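sequence first, predicted model second:
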Amino acid sequence: MRFARYLSVMLVKLAIVATLILAFIAEVLDLVDNAGDIVDAGEGVSGILLYAGLRMPILLVHAMPLGTLIGALLTLALFARNSEISAMRSAGRGVFNIYLMMLPGALVLVILHSTLIDVVAPRAQSKLAIQITQRLENRQEGMRDTKITRLRVGDDIITFDRVSDRGRRLKEVRVYDRGPDKIVTARTTAREARWRDGKWTLSGAEKISWTRDTLSQKTPADGVWTTTMTPDDVLGALSPESRISLDSARKVLAGQQTPNAPLPFYETLVERVYAMPLGLIVMVLLAMPAALLNWRDVRSTRHMAFALLAGLGFLLTDGLLTTLGLTGVVRPTIGAWSGVAAFAVIGAFRIWRIDAGWKPARRGRPPVGLPAEAGA
């Protein structure tokens, strides 16, 4: 029990350190691209620090699977170097027993990852979107922002040029009404849309209809704008790599919140909230062949290389299948879980082969003219 705690604590420490290093590297690269815009907006060093702090949670979400793999490999390598793995195997404990002793540490990492995915990252992304709107607000009023933001609300497409007041005020709004066949039937243009008392109000608005009965007929459209879009949806559209919490995704599927993407996106997202953290356990499982590392035998490094390649292959395959699920190419359950399940089987099979013993190498055939005993 004491040794299991020692293994788990070492795994958690090294995995967190590796995750932080990877996240800081990604943070530096991200600031290289965005620090200039922040400084041009007049926010200075404080604005850069605020941006870096708000971006860090989402970077940690992406870095933690690889950080867990690296942490597990380093843990096993350190124990192998101190001959602790050899002592454990001499006492009759196999690689699977070592994995079970590291499992509590992996579960701690799963809890941390789940908290980042569903609690910390969505809130940080929301505040980041507010910072972006404030940056737009601080620009000169006469300067037109050429970047157009688009989002889908139900079947309709909404675009706007500028945002202020934390998503409660939109400039140059265009609403494209679409029928069940996805064909545009009308377009509404408005100089401004403001959010007051839980509803949108359009000013300087005009609607043009393209149906057969009212082709190209223009009518004033000032007044209340009936839509399920909220300022939070506007902020979500502005935020790069926006993450949606499990609660928000469930509200969309229940029809209580505006969908900004196809429904398979939200269905896959709900599944990934559970599947993605469990991928950390799979990462530790794939790293276990590194327990065969022997610092006196260079050939044993192939076990470390196999573990590293298997972990990278899992990241690539899982990301590809998740993308297919988000876009509706495959079923959400398949996209979210198949990568985790497949590589869990691969990792378990690898451990079973290690504990069961490898097949002995085939003996070479004796040279011609020599008896079998002599060639043996």
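Structure received. The model shown is predicted, which means the values in this text are computed figures rather than measured ones. Numbering: from 1, shown residues only.

only C-alpha atoms from now on, for both contacts and neighbour counts.
Noted.

from residue 137, how far out is the residue lying closest to residue 135 once chain neighbours are set aside?
The shortest distance from residue 135 to any residue that is not its chain neighbour, by CA to CA, 6 or more residues apart in numbering, is 6.2 Å, and that residue is residue 41. When CA to CA, to the nearest Å is applied, the distance between residue 41 and residue 137 equals 10 Å.

over to residue 328?
Residue 328 sits 37 Å away from residue 137, taking CA to CA as the criterion.

go on, residue 78?
53 Å.

over to residue 205?
Between residue 205 and residue 137 the distance, using CA to CA, works out to 22 Å.

hold the first one in mind and look at this next one:
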Amino acid sequence: MNLDFFPSRTLTLYLAKMFAVRILAVLFLLVLVLLALDLLAATGKILEVAGNGQAEILRYAGLRLPQLIARFLPYSVLLATLITLVTLNQNSEVVAMKAAGLSAHQVLAPLLLTAAIVSLLSFGFNERVVTRANAALNGWERSGFAAIPPAPDVRANIYLTDGTNILVAASLSGRGGTLEMTGVTWYARGPGGIIREQVKSPRAVYAAPGWRLEKPVRFDVASALSTPLETLVVGKTLTPERIDLQAVDADALSFFELRGTIDAFEATGRRTSELRAKWWHRISGPLSALLMPLLGSIAAFGLARSGQLFVRAIIGMALGFAYFVVDNAALAMGNFGGYPPLLAAWAPFVLFLLVGETVLIRTEE
């Protein structure tokens, strides 16, 4: 029995190269198809804005591309695992490797090494590229594709509370006293959280104190009447300092920026479970690629040697997709406070790591 964790250098390079090429091929095909479908849905909205043309469509594709790569890289690793192992099984290469004295873990070792490198590259890509693309694209979408504000100063989908009242905005740009909101809705609520009136405005600027709504339209819930107003100041306790803490887009912040934001929230006594869960998931998310060779290994190994290769491949695919479902569910529970942040981010990874190892050891080792 060969006691080295990796097989020979030649075999390690052969398996790693085969796996890496298939990861890139599957990722290219997935991203190409999904980007084409996304462009079909978004092109009409982009071209509705006067002055937009091919350059804006290409700009949208450039901003959307990093998001698709980051989201579907783990799926690509899973599919590449199945393709690689099925190919090795069909060509009896797995049988030859085991006959040479290699264990199941040694056969998978080059794939695990490649997946670990992919995880590291994914983390760096997310931090340096995806967060910036998220900030720019979210701001552009919220402005109706009319213009692209500077990425660091734009935050999308803003939800602010002023006592029992709520201020919602499609986008927020600027810093300090130069803050500006677009697509603003103000909800004035009474006892028990009942909405008394709703005010909509296309734009709001900081009035020191409060926020001045331009061309607001007030809707009174009791009388069901809409009244246009010249101007209206709301949210007098919503200072720029408070908004800098409240209006946080975690997906647009880097790993260390998000850590600093969490510390600032905790210093003011604010709830941080959602942000902390996302912060932990910045690490566990890219590491999901490391699980895929283990979960898909049933396509190459198994007790039954009846030739049911397709069935074993389906089982491996089901295990991989089950991980993504459980991971998303756990993260959602962490965002709502149902799970502690650390548990929400890491429990699915540890669970499926144990499941994959158990299946592999009990069937092959």
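Cool, got the structure. Just so it is clear, the structure is predicted and the values come from calculations on it, not from any experiment.

overlay them and tell me the TM-score.
Comparing the chains after superposition, counting by TM-score structural alignment, normalised by the length of structure 2, produces a TM-score of 0.74; 326 aligned residues with a CA RMSD of 4.2 Å.

residue 205 and residue 137 of structure 1: which is more packed in?
The neighbour count for residue 205 of structure 1 versus residue 137, taken as other CA atoms under 10 Å, is higher for residue 205 (20 against 16).

mean per-residue distance, stretch 21-34 of structure 2 to structure 1?
Overlaying structure 1 shows stretch 21-34 of structure 2 at a mean distance of 1.9 Å from the equivalent residues (mean CA distance after the TM-score superposition for structure 1).

quick one, strands of structure 2?
Along structure 2, counting by DSSP state E, strands occupy 154-162, 165-173, 180-189, 195-206, 211-214, 217-220, 225-228, 231-234.

for residue 329 of structure 2, which of those is the nearest?
Proximity to residue 329 of structure 2 (CA to CA) singles out strand 154-162 among the strands of structure 2, at 22.1 Å.

how far out from the middle of the chain is the closest one?
Centroid separation between strand 154-162 of structure 2 and its chain, computed with CA atoms, centre = their mean, to the nearest Å, is 19 Å.

and for stretch 34-49 of structure 2?
Distance of stretch 34-49 of structure 2 from the chain centroid (CA atoms, centre = their mean) equals 21 Å.

that one maps to which residues in structure 1?
Mapped onto structure 1 using TM-score structural alignment, stretch 34-49 of structure 2 covers residues 26-41.

ok, back up a step: surely the residue nearest to residue 135 of structure 1 touches residue 133?
No: the criterion here is CA atoms under 8 Å, and residue 41 of structure 1 misses it with residue 133 at 11.4 Å.

who has more neighbours out of the two?
Residue environment comparison for residue 41 of structure 1 versus residue 133 gives the larger neighbour count to residue 133, 21 against 17, counting by other CA under 10 Å.

now do the helices in the stretch 151-300 of structure 1.
Under the criterion DSSP state H, counting those that start in this stretch, the stretch 151-300 of structure 1 carries helices at the ranges 231-238, 246-253, 263-287.

who touches stretch 58-66 of structure 2?
Stretch 58-66 of structure 2 has contacts (CA atoms under 8 Å, 6 or more residues apart in numbering) with 31, 35, 39, 129, 130, 133, 134, 136, 137.

what range in structure 1 matches that stretch?
Taking TM-score structural alignment, stretch 58-66 of structure 2 hits residues 49-57 over in structure 1.

just the buried ones from the contacts of stretch 58-66 of structure 2?
Of the members of the contacts of stretch 58-66 of structure 2, the ones counted as buried by neighbours, 16 or more other CA atoms under 10 Å, are 31, 35, 39, 130, 133, 134, 136, 137.

once you drop chain neighbours, what's closest to residue 192 of structure 1?
In space, residue 192 of structure 1 comes closest to residue 171 once its chain neighbours are excluded; the distance is 4.6 Å by CA to CA, 6+ apart.

structure 1: which residue goes with residue 322 of structure 2?
With TM-score structural alignment as the matching criterion, the partner of residue 322 of structure 2 in structure 1 is residue 313.

for residue 353 of structure 2, find the nearest of the strands of structure 2.
Using CA to CA as the measure, strand 154-162 is the one of these that comes nearest residue 353 of structure 2, at 35.7 Å.

what comes up buried for that closest one?
Buried residues in strand 154-162 of structure 2, counted by 16+ other CA under 10 Å: 154, 155, 156, 157, 158, 159, 160, 161.

and which of the residues you listed is nearest residue 194 of structure 2?
Distances from the buried residues of strand 154-162 of structure 2 to residue 194 of structure 2 were compared by CA to CA; the smallest belongs to residue 161, at 14.4 Å.

which residue, other than its chain neighbours, is closest to the closest one?
In space, residue 161 of structure 2 comes closest to residue 167 once its chain neighbours are excluded; the distance is 6.2 Å by CA to CA, 6+ apart.
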